[in-house]
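In: coords please:
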Amino acid sequence: MNNETSLRYHQKRVAVTKTFTFDAAHKLERYEGKCKNLHGHTYQLHITISGFLNDIGMAVDFGEIKDIFQSVIKSRLDHQYLNDVLPSMNTTAENMIVWIWKQIEEEMIKRDLTEEGHRLETLTLYETPTSSATLHREWMIEE
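Out: Modelled structure (predicted):
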């Protein structure tokens, strides 16, 4: 195993997913239902990033995904009142997931991950165990 690429089995793009949680409170504006009142959730966020394998056979380091989540999402949203800390928007899962996407993508650019061929592929944000919003890379491409 002297060849420097010997730990890489293939040259395919592979996506890896890591799951995180954070707790936050919010209320929905102009909504007629119980969520118009202040309430909280334990959000669950699934982050999927793809890349080509490096010389040790790894597409994306799970530790790097964790560091990105902690530095740009958890540090800003965990145990916060979302209506105060997010931009002017209704704090629906559908709005939040686009904001989260932009934060993660900006951080990946800062870390030169996109330059290395890594892509944010999918985010899924669970507001409850049975209710989620999903966003795919192709949906974020500007038309």
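In: contacts and neighbour counts: CA atoms only from here.
Out: Fine.
In: what residue is smack in the middle of the protein?
Out: Closest to where the C-alpha atoms of the chain average out (CA atoms, centre = their mean) is residue 47, at 4.2 Å.
In: would you do the same for the sequence below? I want to compare the two.
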Amino acid sequence: MKIYSDFMISITKEFSFETAHRISNHPASCKHIHGHSYRLFVTVSADEIQENDMIIDFKELKQIINEKVIKTFDHALVLKRNDENTKLAQNIDSNIFWMEFEPTVERLLDYIRK
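Out: As a prediction, this is how the structure comes out:
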């Protein structure tokens, strides 16, 4: 039996990860490899509470985000696939995640949400 409410219920969990990147088309310092400490807030909403009295178990949410996001981006170098970055990456011994666009925070978030 599901418990129904008259409004949307949301829960949010915060995740963090460390990622390096470069914006190869940037005219200033962002064109250099540099890192960020990212904080990702994941919100899950529902209009009903499940029989276990939850929208989603935080343990399950953590497993999903760790598998889909943290394992991909934590301590990785994120680069747009282009000739300049491919040449640069030849000299880097690191976990590189290639993207088809510049890894701005907006593009990273758009990638994560899909």
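In: what about the aligned partner of the residue nearest to the centre of the first structure in the second structure, which SS state?
Out: Superposed on the second structure with TM-score structural alignment, residue 47 of the first structure falls opposite residue 42. When classified by DSSP: H, G, I helix; E, B strand; the rest coil, residue 42 of the second structure comes out as strand.
In: wait, isn't residue 42 of the second structure in contact with residue 13?
Out: Yes. Judged on CA atoms under 8 Å, residue 42 of the second structure makes contact with residue 13 at a distance of 5.4 Å.
In: so in the first structure, which helix runs the longest?
Out: Longest helix in the first structure by number of residues (criterion: DSSP state H): helix 93-110.
In: ok, residue 80 of the second structure touching residue 102?
Out: Yes. Using CA under 8 Å, residue 80 of the second structure is in contact with residue 102, at 5.0 Å.
In: so what's the residue count around residue 78 of the second structure?
Out: Using other CA atoms under 10 Å, residue 78 of the second structure has 24 neighbouring residues.
In: before we move on, what about residue 23 of the second structure?
Out: 21.
In: and it, what element?
Out: Counting by DSSP states H and E, no helix or strand carries residue 23 of the second structure.
In: report the contact partners of the counterpart of it in the first structure.
Out: Mapped onto the first structure by TM-score structural alignment, residue 23 of the second structure lines up with residue 28. Residues near residue 28 of the first structure by CA atoms under 8 Å, 6 or more residues apart in numbering: 35, 36, 37, 90, 91, 92.
In: quick check: the gap between residue 4 of the first structure and residue 60 of the first structure.
Out: Residue 4 of the first structure sits 18 Å away from residue 60 of the first structure, going by CA to CA, to the nearest Å.
In: of these two, which one has the most company?
Out: residue 60 (22 against 9).
In: looks like that one contacts residue 49 (just checking).
Out: Yes. Proximity of residue 60 of the first structure to residue 49 meets the contact threshold set by CA under 8 Å, at 7.1 Å.
In: measure the nearest residue to residue 38 of the first structure once chain neighbours are set aside to residue 125 of the first structure for me?
Out: Using CA to CA, 6 or more residues apart in numbering and skipping the chain neighbours, the partner closest in space to residue 38 of the first structure is residue 27 (4.7 Å). From residue 27 of the first structure across to residue 125 of the first structure, the span is 17 Å (CA to CA).
In: who has more neighbours out of the two?
Out: Using other CA under 10 Å as the criterion, residue 27 of the first structure and residue 125 rank with residue 125 on top: 23 against 19.
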